[in-house]
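>>> here are the coordinates; sequence isn't available:
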């Protein structure tokens, strides 16, 4: 990003990031995952002025009251595309256990449906329960990193496999496409190969922005944004600086949030929730709205954006919208969020030409 106008992304993750969040809202899984509730929350986030929604994904965990079941993030994001107008929809999706061709098509569909508001947050599954569901052994960290690298490369090639003018719709000749402008990607990796082109035209952004956790990628990786985590806000600031020094283009910092709201101090609420299920959130901005603003301002002074994980969505998202975000905007020059903007616009990235079109011109 050429100028420092950071963005704010908010997790829409079940009843909240805290594993006992549902006990605070008394919501059932049916309540949490109803289309009406999902759409209502997304519209509220957009009205409040957040730049992006992160739709999280994970292995099922029956012990977790907040989200013992969960919808696929790419599906939830696609559902929200037509009910939002300006909010970027970042879908977390696994790059290890998900078939890369199908994942690329899901992300292309999301980008088409949202008119360019799609983003991919890469996840590298490494849990026993999740691997067992796919009939696979838990991959070691080296293999997870390699499969993440391969999946990103396959997705990027597939997103480029149709040149922008491949779809011609020539009624006179009866040709819908120009076959010479659709290219096999011919990927051969350590664990799989993918030959054919995508099954859909190139999308509004051309390349969907890719966000990857720092622990899954090396410096120089072909990602647009690296996401960093830490155990405290001061440590998070240092983690952002390290990622910047390593040469990553844009850095997204992950922050859990719990805000005093309606007379209930955040620490009291968290203590009650922790009695039901202990939570280790990492960097946590907690307390009064002013205290949370101070923490977020410190992070945003060095980061290109923050991913906020509200402890209890309905409580903390409301406090963020009414108390924190307005005060943060008064202190920091945040990014604009126009109705016709794309995620690449928000990141300050131009729309790239297809790599195959460039090769042919050469």
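Perfect, thanks for sending it. Nothing here was measured: the structure is a model prediction, and the numbers come from that model.
>>> contacts and neighbour counts: CA atoms only from here.
Will do.
>>> could you say which helix or strand contains residue 256?
If you go by DSSP states H and E, residue 256 is part of strand 251-259.
>>> How far does whichever helix or strand comes after that strand sit from its chain's centre?
As assigned by DSSP H and E, the chain's next helix or strand after strand 251-259 is helix 266-276. Centroid separation between helix 266-276 and its chain, computed with Cα atoms, centre = their mean, to the nearest Å, is 27 Å.
>>> and helix 266-276, which residues are buried?
Of all the residues in helix 266-276, those buried under the rule 16 or more other Cα atoms under 10 Å are 266, 269-270, 273-274.
>>> continuing past it, what's the next helix or strand?
strand 284-287.
>>> what's in contact with that next one?
231-233, 255-260, 265-267, 291-292, 295-296 (Cα atoms under 8 Å, 6 or more residues apart in numbering).
>>> separation between residue 83 and residue 57?
21 Å (Cα to Cα, to the nearest Å).
>>> Neighbour count for the two, which is higher?
Remark: of residue 83 and residue 57, residue 57 carries more neighbours, 18 against 14, as counted by other Cα atoms under 10 Å.
>>> what about that one, which SS state?
With DSSP: H, G, I helix; E, B strand; the rest coil as the basis, residue 57 sits in coil.
>>> how about the strands of this structure, start to end?
7-11, 52-55, 88-94, 118-123, 167-170, 175-177, 187-188, 193-194, 210-213, 225-228, 251-259, 284-287, 305-310 (DSSP state E).
>>> is it possible to export those to CSV including mean neighbour count and distance to residue 71?
Output for the strands of the chain, formatted as CSV (neighbours: other Cα atoms under 10 Å; distance: least, Cα to Cα, whole Å):
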stretch, mean neighbour count, distance to residue 71
strand 7-11, 22, 14
strand 52-55, 24, 9
strand 88-94, 26, 11
strand 118-123, 26, 15
strand 167-170, 14, 33
strand 175-177, 13, 35
strand 187-188, 14, 30
strand 193-194, 15, 27
strand 210-213, 22, 20
strand 225-228, 24, 23
strand 251-259, 27, 21
strand 284-287, 22, 26
strand 305-310, 25, 18
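>>> For the ones you listed, give me a markdown table that also has distance to residue 150.
What follows is the strands of the chain, written out as a markdown table (distance: least, Cα to Cα, whole Å):
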| stretch | distance to residue 150 |
| --- | --- |
| strand 7-11 | 27 |
| strand 52-55 | 23 |
| strand 88-94 | 12 |
| strand 118-123 | 12 |
| strand 167-170 | 28 |
| strand 175-177 | 29 |
| strand 187-188 | 9 |
| strand 193-194 | 10 |
| strand 210-213 | 13 |
| strand 225-228 | 17 |
| strand 251-259 | 22 |
| strand 284-287 | 33 |
| strand 305-310 | 25 |
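>>> another one to put next to it:
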């Protein structure tokens, strides 16, 4: 595989949940979980990713605790690192099935304010019986789940727009903090809930924080970024074309990564799988050298707008990404790192949306 010869700059994201994507990622790491997964380790990982040139870090989440331990929910992790970074995007998973829409909108708006415009929402739709039991209900049928995703994403966007950009006036002479004519009720009626609004938080710096969704939710979420997988490179190319045809502005490929270290990647994989097998998913999976991965990412940049990497073992697979893969892509002029102070929308080449209420007033 050769380096890329055409296409725009590739943007890279990395998933930083837990010990890594492999279910046995903690194998051989003798550090206590509080040290591996605590706030200091989280800050170090995110800062290293920012310095290396990643556009976005993401934090997975679920209604249930992960096997073998507890974790702080994703939005809290993103908020914790928001003021300690200045250019990397912060994407947090929140599930439409188990989180109140008003709370999702408020937390993401607050994250966008705290990060000066670098928030992203990874739309989750957990629908397993154990997950839904956490809120005292049961799974939705397929049509009900699709409607729930549609309703929640739509009302969250409306709530972000419920304050116009210039609603806050801070008029000391009259003692007015805001212009009430520019704060709006959304009056949303969904299939399972209603929301009157407005939000308790002014409009986020990005207007609408970036919405990211997997390809099976593209019609319901109408995301800014769709995440695609593929059984191989040809299948991924077909899915990328289909995602673009859906009108989604940006397409990111999902790639799991297990790299050569002092032992070959295939040997590492067999050793990890002997403890807990890493089942194949919809994502592409790369095992091999760091240079080979750099070439693959450069080629993917001719097919998609970006790639989200899922390191098998963060402690082992993230360092070569930071020290070899991203520097090689930067030297080739392939990687597009975000600029300091740049919003995530700007880093992704997305426009800032016009407020719907201001637009309707003309």
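Great, that's in hand. This one's a predicted model, so the numbers in the text were calculated from it and none came from an experiment.
>>> about what we covered before: output the contacting helices and strands for the strand holding residue 256 of structure 1.
With contacts taken as 3 or more Cα pairs under 8 Å, 6 or more residues apart in numbering; DSSP states H and E, strand 251-259 of structure 1 sits against strand 225-228, helix 233-245, helix 266-276, strand 284-287, helix 289-300, strand 305-310.
>>> out of these, which comes closest to residue 34 of structure 1?
When those are compared by Cα to Cα, strand 305-310 sits nearest residue 34 of structure 1, at 19.4 Å.
>>> ok, average deviation of that closest one from structure 2?
Compared with structure 2 after the fit, strand 305-310 of structure 1 shows a mean deviation of 0.5 Å (mean Cα distance after the TM-score superposition for structure 1).
>>> against structure 2, where does that strand fall?
The alignment of strand 305-310 of structure 1 onto structure 2 (TM-score structural alignment) spans residues 306-311.
>>> From the chain's centroid, how far away is the matching stretch?
Relative to its chain's centre, stretch 306-311 of structure 2 lies at 10 Å (Cα atoms, centre = their mean).
>>> Flag every buried residue along the longest helix seen in structure 1.
In structure 1, taking DSSP state H as the definition, the longest helix is helix 141-160. Buried residues in helix 141-160 of structure 1, counted by 16+ other Cα under 10 Å: 143-160.
>>> could you check the angle strand 88-94 makes with it?
Computed by axes from the mean of the first three to the mean of the last three Cα atoms, to 10 degrees, the angle separating helix 141-160 of structure 1 from strand 88-94 equals 130 degrees.
>>> Name the residues that touch helix 141-160 of structure 1?
For helix 141-160 of structure 1, the external contacting residues (Cα under 8 Å, 6+ apart) are 95-96, 100-101, 103-104, 108, 122, 124-126, 185, 187, 189, 191, 194, 197-198, 202-203, 206-207, 210, 216-217, 221-223, 353-356.
>>> let's go with 6 Å and repeat that
Helix 141-160 of structure 1 is contacted from outside by 95-96, 100, 104, 185, 197-198, 216, 354, using Cα atoms under 6 Å, 6 or more residues apart in numbering.
>>> average offset between that helix and structure 2?
Superposed on structure 2, helix 141-160 of structure 1 shows a mean distance to its aligned partners of 1.2 Å (mean Cα distance after the TM-score superposition for structure 1).
>>> Can you tell me which of the strands of structure 1 is nearest to residue 333 of structure 1?
Taking the strands of structure 1 one by one with Cα to Cα, strand 7-11 is closest: 9.5 Å.
>>> whereabouts in structure 2 does that closest one align?
Per TM-score structural alignment, the counterpart of strand 7-11 of structure 1 in structure 2 is residues 11-15.
>>> mind listing what residue 161 of structure 1 touches?
Taking Cα under 6 Å, 6+ apart, we find residue 161 of structure 1 in contact with 182-183, 197.
>>> List the single closest residue to it in space, sequence neighbours excluded.
Leaving aside its sequence neighbours, residue 161 of structure 1 sits nearest to residue 183 (Cα to Cα, 6 or more residues apart in numbering; 5.0 Å).
>>> doesn't residue 110 make contact with residue 78 of structure 1?
Yes - here residue 78 of structure 1 lies in contact with residue 110, judged by Cα atoms under 6 Å, at a distance of 5.2 Å.
>>> of the two, who's got more company?
More crowded of residue 78 of structure 1 and residue 110, by other Cα under 10 Å: residue 110, with 29 against 21.
>>> Counterpart of the more buried one over in structure 2?
Under the alignment defined by TM-score structural alignment, residue 110 of structure 1 is paired with residue 111 of structure 2.
>>> For residue 135 of structure 2, the count of nearby residues, please.
Applying other Cα under 10 Å, we find 12 residues neighbouring residue 135 of structure 2.
>>> how about it, what's its match in structure 1?
Under the alignment by TM-score structural alignment, residue 135 of structure 2 pairs with residue 134 in structure 1.
>>> Excluding sequence neighbours, find me the nearest residue to that match.
Spatially, and ignoring its direct neighbours in sequence, residue 134 of structure 1 is nearest to residue 97 (7.1 Å; Cα to Cα, 6+ apart).
>>> what's the answer for residue 96 of structure 2, then?
Residue 96 of structure 2 sits nearest to residue 125 (Cα to Cα, 6+ apart), 5.6 Å away.
>>> what's the counterpart of that neighbour in structure 1?
Alignment note (TM-score structural alignment): residue 125 of structure 2 maps to residue 124 of structure 1.
>>> Centre-most residue in structure 2?
With distances taken as Cα atoms, centre = their mean, the residue of structure 2 nearest its centroid is residue 91 (3.6 Å).
>>> what about the helices and strands packed on strand 251-259 of structure 1, which gets the closest to residue 72 of structure 1?
Of all these, the one in closest proximity to residue 72 of structure 1, counting by Cα to Cα, is strand 305-310 (18.0 Å).
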